[in-house]
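A.B. asks: no sequence on hand, only this structure:
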């Protein structure tokens, strides 16, 4: 515990600013911070990076700028969640297309074994589910409880997802 406290100082001012700019989609501020060589993969106390925050807050242009400037596409927060998992949960199709187009790993699993495909199925984001499958997401992966994307869709009563997954 003492070691953890010693190693976890407050976020730098630049980190706070880049995270806020990503959340708000402030391209001007992001570009200035990029020009100043600010760490694009800096994390807040939950492990969120500017890219994760931009994607989760549906800030397409900010996400695009961060990706084009070298932000780590598959960076994970402290729970193992990636930007792609966040947009699968939220249902942001355009940002999912952007992430997939930049090579996001479709089959990464967070701390409980869930994948972006599982999030899409559980939360009724069926357009995203289709996009992920068309892009090569693996529907045979099991989460930590041994459940598949089919099981999770069924638990949620997402019959449309089950039909999509079967085809």
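C.D. replies: Thanks, I have it. Bear in mind the structure is a predicted one, so any value in this text is a computation, not a measurement. Residues are numbered from 1 along each chain as shown.
A.B. asks: could you use CA atoms for every contact and neighbour count after this?
C.D. replies: Noted.
A.B. asks: quick one: residue 41 and residue 69 touch, right?
C.D. replies: No. Residue 41 is beyond contact range of residue 69, at 10.9 Å (criterion: CA atoms under 8 Å).
A.B. asks: what helices and strands are in contact with whichever strand or helix holds residue 95?
C.D. replies: Here residue 95 sits within helix 93-101, counting by DSSP states H and E. Helix 93-101 is packed against helix 60-68, helix 83-90, helix 126-134, with contacts defined by 3 or more CA pairs under 8 Å, 6 or more residues apart in numbering; DSSP states H and E.
A.B. asks: export the ones you listed as a markdown table, with columns for mean neighbour count and distance to residue 76.
C.D. replies: Shown next, in a markdown table, are the helices and strands packed on helix 93-101 (neighbours: other CA atoms under 10 Å; distance: least, CA to CA, whole Å):
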| stretch | mean neighbour count | distance to residue 76 |
| --- | --- | --- |
| helix 60-68 | 20 | 15 |
| helix 83-90 | 26 | 8 |
| helix 126-134 | 19 | 19 |
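A.B. asks: with distance to residue 147 as added columns, please give those helices in a markdown table.
C.D. replies: Formatted as a markdown table, those follow (distance: least, CA to CA, whole Å):
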| stretch | distance to residue 147 |
| --- | --- |
| helix 60-68 | 31 |
| helix 83-90 | 17 |
| helix 126-134 | 17 |
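A.B. asks: out of those, flag the one nearest residue 98.
C.D. replies: helix 60-68 (7.2 Å; CA to CA).
A.B. asks: tell me the angle that closest one makes with helix 83-90.
C.D. replies: 160 degrees (axes from the mean of the first three to the mean of the last three CA atoms, to 10 degrees).
A.B. asks: from the chain's centroid, how far away is helix 60-68?
C.D. replies: Distance of helix 60-68 from its chain centroid, counting by CA atoms, centre = their mean, to the nearest Å, is 13 Å.
A.B. asks: one more: stretch 79-94?
C.D. replies: Taking CA atoms, centre = their mean, one finds stretch 79-94 lying 4 Å from the centre of the chain it belongs to.
A.B. asks: then stretch 13-22?
C.D. replies: Relative to its parent chain, stretch 13-22 has a centroid offset of 18 Å by CA atoms, centre = their mean.
A.B. asks: ok so, going back, the more surrounded of residue 41 and residue 69?
C.D. replies: For residue 41 versus residue 69, neighbours defined as other CA atoms under 10 Å are more numerous around residue 41 (22 against 14).
A.B. asks: spit out the contact partners of that one.
C.D. replies: By CA atoms under 8 Å, 6 or more residues apart in numbering, residue 41 lies in contact with 49, 50, 51, 71, 72, 75.
A.B. asks: ok, now with 7 Å
C.D. replies: Counting by CA atoms under 7 Å, 6 or more residues apart in numbering, residue 41 touches 49, 50, 71, 72.
A.B. asks: next up, a structure to set beside the first:
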């Protein structure tokens, strides 16, 4: 029995000694590490009340996690608007960057709804985040948003001073990034806002060429036909999109079947002008003839609505600027992508 008691006393003694041997500094470090881990989990869960509780307990708003990320970087990377707002209100630095990667860039690459990303971006910009800062690869927040395919975010960044034609270390612009990844809505928005489609990468590739290389047929067609003279000022994207639809429809038919394909109907449908089809058919006007007309010609054949005239004339100019004749379009679409 004595032996058993002795063993029991020995166990208790070891446990007591273990506790006593913990230095106060070590205990503080353990406690801090636990709180940091709890904060990190709360950030990614979006647990606002727990985050507030942890901040109130004394944990720093600029606590550094793995790779030097702060709570704001973590919240921005998942575009959690409520958490980002809380952290900014508690003093987080909206311009924080780690290795030249900013919270604004992190929000533009978030895997979240575009609505959440847009709200987060708007909030960061309202707290003086700089949209033109570049990462180590010279990419801006606009380029990240274009690469991910967020047209509303792209428009908002440009409206708030982001340089639309800035180029990264490889010469890529926001437009080129969008073309490479096949984001048509972003491309239409960038063209509308004045992006230069003729800028080249360091490998001397344009946005259209990279779209072709990456097999984005519709985007290649769109960029090939975009009118240079319209860039740099606001214009409706519908005409370019109409031509894009027309080319795609042509590409869906074999060359043999092309002669029987009703090109005029496709063209008018793309422009939303189906209602003038009967008028043109009645006057036996072919698409080649229509594409050579000017305003007076349109009036003469009975197209008197100013809106209809504008749509047609803009589409005609888009084709003429690039010197692409209608009879060549089917050949363009046969290019190997």
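C.D. replies: Nice, thanks for sending it over. The shown structure was predicted, so the numbers you read here are calculated from the model rather than taken from an experiment.
A.B. asks: circling back: what element comes up after the helix holding residue 95 of structure 1 heading to the C-terminus?
C.D. replies: helix 116-122.
A.B. asks: now that following helix: which residue numbers in structure 2?
C.D. replies: Aligned by TM-score structural alignment, helix 116-122 of structure 1 corresponds to residues 174-180 of structure 2.
A.B. asks: mean deviation of that stretch from structure 1?
C.D. replies: Following superposition, stretch 174-180 of structure 2 is found to deviate from structure 1 by 0.6 Å on average (mean CA distance after the TM-score superposition for structure 1).
A.B. asks: follow-up on the earlier one: from the contacts of residue 41 of structure 1, list just the buried residues.
C.D. replies: Neighbour-count burial (16 or more other CA atoms under 10 Å) is assigned, among the contacts of residue 41 of structure 1, to 49, 50, 71, 72.
A.B. asks: out of the residues you listed, list just those in helices.
C.D. replies: Among these, the members falling in helices (DSSP state H) are residue 50.
A.B. asks: now the two most distant members of the buried ones among the contacts of residue 41 of structure 1.
C.D. replies: 50 and 72 (9.8 Å).
A.B. asks: quick one: residues contacting the residue nearest to the spatial centre of structure 1.
C.D. replies: The residue lying closest to the centre of structure 1 (CA atoms, centre = their mean) is residue 83, at 1.4 Å. Applying CA under 7 Å, 6+ apart to residue 83 of structure 1 gives the contacts 51, 52, 55, 56.
A.B. asks: what about the longest helix along structure 1, distance to the chain center?
C.D. replies: Taking DSSP H as the assignment, the helix of structure 1 that covers the most residues is helix 13-24. Computed by CA atoms, centre = their mean, the chain-centroid distance of helix 13-24 of structure 1 equals 17 Å.
A.B. asks: which other helices and strands does the helix or strand that that helix is followed by contact?
C.D. replies: As assigned by DSSP H and E, the chain's next helix or strand after helix 13-24 of structure 1 is helix 27-35. Applying 3 or more CA pairs under 7 Å, 6 or more residues apart in numbering; DSSP states H and E, we find helix 27-35 of structure 1 packed against helix 13-24.
A.B. asks: show me what the helix it packs on is packed up against.
C.D. replies: The contact analysis (3+ CA pairs under 7 Å, 6+ apart) places helix 13-24 of structure 1 against helix 27-35, helix 50-56.
A.B. asks: please repeat the previous calculation with a cut-off of 6 Å.
C.D. replies: When contacts are defined as 3 or more CA pairs under 6 Å, 6 or more residues apart in numbering; DSSP states H and E, helix 13-24 of structure 1 packs onto helix 50-56.
A.B. asks: related to what we said a few turns ago, so how far does the helix holding residue 95 of structure 1 sit from its counterpart in structure 2?
C.D. replies: Compared with structure 2 after the fit, helix 93-101 of structure 1 shows a mean deviation of 1.6 Å (mean CA distance after the TM-score superposition for structure 1).
A.B. asks: what residues in structure 2 pair up with that helix?
C.D. replies: Under TM-score structural alignment, helix 93-101 of structure 1 corresponds to residues 151-159 of structure 2.
A.B. asks: give me the distance from whatever helix or strand residue 297 of structure 2 lives in to the chain's centre.
C.D. replies: Here residue 297 of structure 2, judged by DSSP H and E, is contained in helix 295-300. Distance of helix 295-300 of structure 2 from its chain centroid, counting by CA atoms, centre = their mean, is 41 Å.
A.B. asks: which residue numbers in structure 1 does the next helix or strand after it align to?
C.D. replies: As assigned by DSSP H and E, the chain's next helix or strand after helix 295-300 of structure 2 is helix 306-321. Taking TM-score structural alignment as the measure, structure 1 aligns no residues with helix 306-321 of structure 2.
A.B. asks: closest one of the contacts of residue 41 of structure 1 to residue 37 of structure 1?
C.D. replies: residue 71 (11.6 Å).
A.B. asks: aligned to the closest one, what sits in structure 2?
C.D. replies: So, by TM-score structural alignment, residue 71 of structure 1 is matched to residue 129.
A.B. asks: skipping adjacent residues, who's closest to its match in space?
C.D. replies: The shortest distance from residue 129 of structure 2 to any residue other than its chain neighbours is 4.9 Å, reached at residue 95 (CA to CA, 6 or more residues apart in numbering).
A.B. asks: could you look up the SS state of the one you found?
C.D. replies: The three-state assignment at residue 95 of structure 2 reads coil, by DSSP: H, G, I helix; E, B strand; the rest coil.
A.B. asks: to which residue of structure 1 is it aligned?
C.D. replies: Residue pairing (TM-score structural alignment): residue 95 of structure 2 is matched to residue 41 of structure 1.
A.B. asks: thinking again about what came up before, what sits up against the match of helix 116-122 of structure 1?
C.D. replies: The contact list for stretch 174-180 of structure 2, computed with CA atoms under 6 Å, 6 or more residues apart in numbering, reads 143, 146, 147, 207, 210, 211.
A.B. asks: could you rerun that using 7 Å?
C.D. replies: Identification of contacts with stretch 174-180 of structure 2 by CA under 7 Å, 6+ apart yields 142-143, 146-147, 149, 164, 186-187, 190, 195, 207-208, 210-211, 214, 219.
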